[in-house]
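Q: mind looking at a prediction? Sequence and model below.
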Amino acid sequence: MKAAFIGTGSMGSVLIEAFIQSGALGPEQIVASNRTAAKAKRLAERYPGLLVAAGNAEAAQGCDLVFLCVKPSDYKRVVDEIKAVAQPQQIVVSITSPVMIRHLEAQLPCKVMKMIPSITNYVLGGATLMIFGGRMEPEDKELIENMLSHISTPICVTEEHTRICSDLSSVGPAFLSYFIQRFVEAAVDRTGIPYETAVQLASEMVLGTGKLLTTGGFNPVSLQKRVTVPGGITEAGLELMSKEMDGMFDLLIRATHAKYDEDVEKFEAQFVAAKE
């Protein structure tokens, strides 16, 4: 199997390295292209056998899987470039959530799906979201799920719920790390605890909590109940957060959805303009 990665920026390079480190793909199975060729060449130097293509069409030609890992503003141009070499048996995997599957199926003759990765895939953890197009056969879905299981827990979702699922799995690490950052900063400012110690304690706490919520048999509510002693310190802290953070998460989801809707409109305009 051969896989092309068009775009080797932040997430494209994360996926390439995660697939190689996990054994899902060998370097010799990967062809990469990037607008700035030096970035792709650095990956080839790090992983001998990985091929760097001169252009996007050259990268996509003849590959079984084609991962589109480019900036939203470059998307239509890249689709136009690979259209001439795309074949019905190929699977194009978009990691750009605002681009609808119908857009890609209208432009390309091949099988299409969306995959929303996460920075957690870099350490072979977290989830990847899978949204399959109508041309994907059962064996195609099995191939993708098996491949993604090397670097994550693959979860199939509907395109309707792409944004909220991405908030929880892909954007979530940034939100959670911001909470940890503010928690640590307050601890340091209030008590004088060394910053490095506070970060280590908080990071280990997050790791352990994740295990409790996945393999430990807890859910968020039952975990809070298990830790909380009536009239104790945990209860006082939870009561404060419940009061001060009331409505914040609803506003957070409103903000991410508003930006998503704006991006979807921009892509709609790109693809509609292409038809005219």
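A: In hand now; what should we look at? Worth saying up front: this structure is predicted, and the values here are computed from it rather than measured.
Q: every contact and neighbour count from this point should use C-alpha atoms.
A: Noted.
Q: kindly check the end-to-end length of stretch 64-80 for me.
A: End-to-end distance for stretch 64-80: 19 Å, by Cα to Cα, to the nearest Å.
Q: pull the residues that contact that stretch.
A: If you take Cα atoms under 8 Å, 6 or more residues apart in numbering as the criterion, stretch 64-80 is touched by 1-9, 11-12, 56, 60, 89-96, 104, 107-108, 270-271.
Q: in strands, which of those residues appear?
A: 3, 4, 5, 6, 91, 92, 93, 94 (DSSP state E).
Q: ok, the first one - contacts?
A: Right, residue 3. Residue 3 sits in contact with 29, 30, 31, 63, 64, 65, 66, 67, where contact means Cα under 8 Å, 6+ apart.
Q: not counting sequence-adjacent ones, nearest residue to it?
A: residue 65 (4.6 Å; Cα to Cα, 6 or more residues apart in numbering).
Q: repeat for residue 29
A: Residue 29's closest residue in space is residue 2 (Cα to Cα, 6+ apart), at 4.7 Å.
Q: would you indicate which residues of the helix ranked longest in the chain are buried?
A: Assignment by DSSP state H gives helix 248-275 as the longest helix of the chain. Of all the residues in helix 248-275, those buried under the rule 16 or more other Cα atoms under 10 Å are 256, 260, 263, 264, 266, 267, 268, 271.
Q: ok, stretch 211-223 next?
A: Neighbour-count burial for stretch 211-223 [16+ other Cα under 10 Å]: residue 218.
Q: okay, one more to line up with it:
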Amino acid sequence: MKWGVIGIGNMGEMLVQAWLESRMVEPQNVVLHNRSIYKAEQIQQIYPSVTVVSDPISAAKQVDILFVCVKPLSIHPLLGDIREHLTEEQCLVSITSPYSVKELEQLVPCQVARIIPSITNRAVTGASLVTFGERIKPIMKSYLEQSIKHYSKPIEIKEDITRVSSDIVSCGPAFFSYIMQRFIEATCEETNITKKEATMMMSEMMIGLGKLIEDGHYSLETLQQKVCVKGGVTGEGIKVLEEEIGNMFHRLLQKTHEKYAEDKREIAEQLEV
């Protein structure tokens, strides 16, 4: 099968790199289009067999599976341009949360899926959030699931938990990267440790933490229990976290859901036109 990507932004580029490095698909079976053609050509410089096309219609005509990796409000006009060039045998895949698969199915004649990636997929790990449309054929569904397993763990989700799932899987790396950076800044302000030293220690700690969970040595809860000895230093730190975090994550989720609702309203306005 041939795989295509329209939109080589951060996530589009990351997906192509994950596909090729995991050997999920061979370079000669990848077709790329981006409004700024040089971004697609940068990938082609590394993988010369990748095909780069100058317009989205050419991409739509050449592939079996087409990933749309553009901003939510750019999806409707894009699908208007390529709709008549899509067939029932093809599969259109969106990576953005505000568009439901049901809404996408109303805009195109082909099979539809939504696969929300995570930046962790760049390391051929982490999760991908998957929702299939009603027209998806069993053979295509199975093929997509098995393909995704080359670079991530597919987790099928229902529409009503799309936003919160994306907050964890897709936004989570940025959220926790920010928290770790703030932790590093505090260590430098409160002690004589250098930023370089603290960053190295933090990075190695996070790598080790992920490995402990991946290998099944501990769950998040049991890991905390193992480290947090009663009456010890870690316990004093946990007390501060309990006092200071409060409703922070509740407010975070409220904000992301507000933005999600705004995007959904703007999409609905487009669809009504």
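A: Received the coordinates, thanks. Fair warning: this is a prediction, and the values are worked out from it, not measured in the lab.
Q: what about the residue of structure 1 positioned farthest from its centre, which SS state?
A: Going by Cα atoms, centre = their mean, the residue of structure 1 most distant from its centre is residue 231, 40.6 Å out. In the three-state summary, residue 231 of structure 1 is assigned as coil, counting by DSSP: H, G, I helix; E, B strand; the rest coil.
Q: contact partners for the most centrally placed residue in structure 1?
A: Nearest to the geometric centre of structure 1 sits residue 117, at 2.0 Å (Cα atoms, centre = their mean). Residues near residue 117 of structure 1 by Cα under 8 Å, 6+ apart: 11, 95, 127, 128, 129, 170.
Q: export those residues as JSON lines, with columns for neighbour count and distance to residue 180 of structure 1.
A: Formatted as JSON lines, these follow (neighbours: other Cα atoms under 10 Å; distance: Cα to Cα, whole Å):
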{"residue": "11", "neighbour count": "18", "distance to residue 180 of structure 1": "23"}
{"residue": "95", "neighbour count": "21", "distance to residue 180 of structure 1": "27"}
{"residue": "127", "neighbour count": "24", "distance to residue 180 of structure 1": "20"}
{"residue": "128", "neighbour count": "26", "distance to residue 180 of structure 1": "23"}
{"residue": "129", "neighbour count": "26", "distance to residue 180 of structure 1": "25"}
{"residue": "170", "neighbour count": "22", "distance to residue 180 of structure 1": "17"}
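Q: would you map the strands across structure 2?
A: 3-6, 30-33, 51-52, 65-68, 91-94, 111-116, 127-132, 153-156.
Q: need these in CSV (columns: distance to residue 218 of structure 2).
A: Shown next, in CSV, are these (distance: least, Cα to Cα, whole Å):
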stretch, distance to residue 218 of structure 2
strand 3-6, 38
strand 30-33, 39
strand 51-52, 44
strand 65-68, 36
strand 91-94, 35
strand 111-116, 27
strand 127-132, 19
strand 153-156, 19
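Q: quick one: closest of those strands to residue 204 of structure 2.
A: Closest approach to residue 204 of structure 2 among the strands of structure 2 (Cα to Cα): strand 127-132, 21.3 Å.
Q: now for the closest one, which elements pack on it?
A: In this structure, strand 127-132 of structure 2 makes packing contacts with strand 111-116, strand 153-156, judged by 3 or more Cα pairs under 8 Å, 6 or more residues apart in numbering; DSSP states H and E.
Q: relative orientation of the first one and strand 127-132 in degrees?
A: Angular relation of strand 111-116 of structure 2 and strand 127-132 on a 0 to 180 degree scale: 160 degrees, by axes from the mean of the first three to the mean of the last three Cα atoms, to 10 degrees.
Q: which residue is the nearest non-sequential neighbour of residue 132 of structure 2?
A: residue 113 (4.4 Å).
Q: that neighbour reaches residue 91, doesn't it?
A: Yes. Counting by Cα atoms under 8 Å, residue 91 is a contact partner of residue 113 of structure 2 at 7.2 Å.
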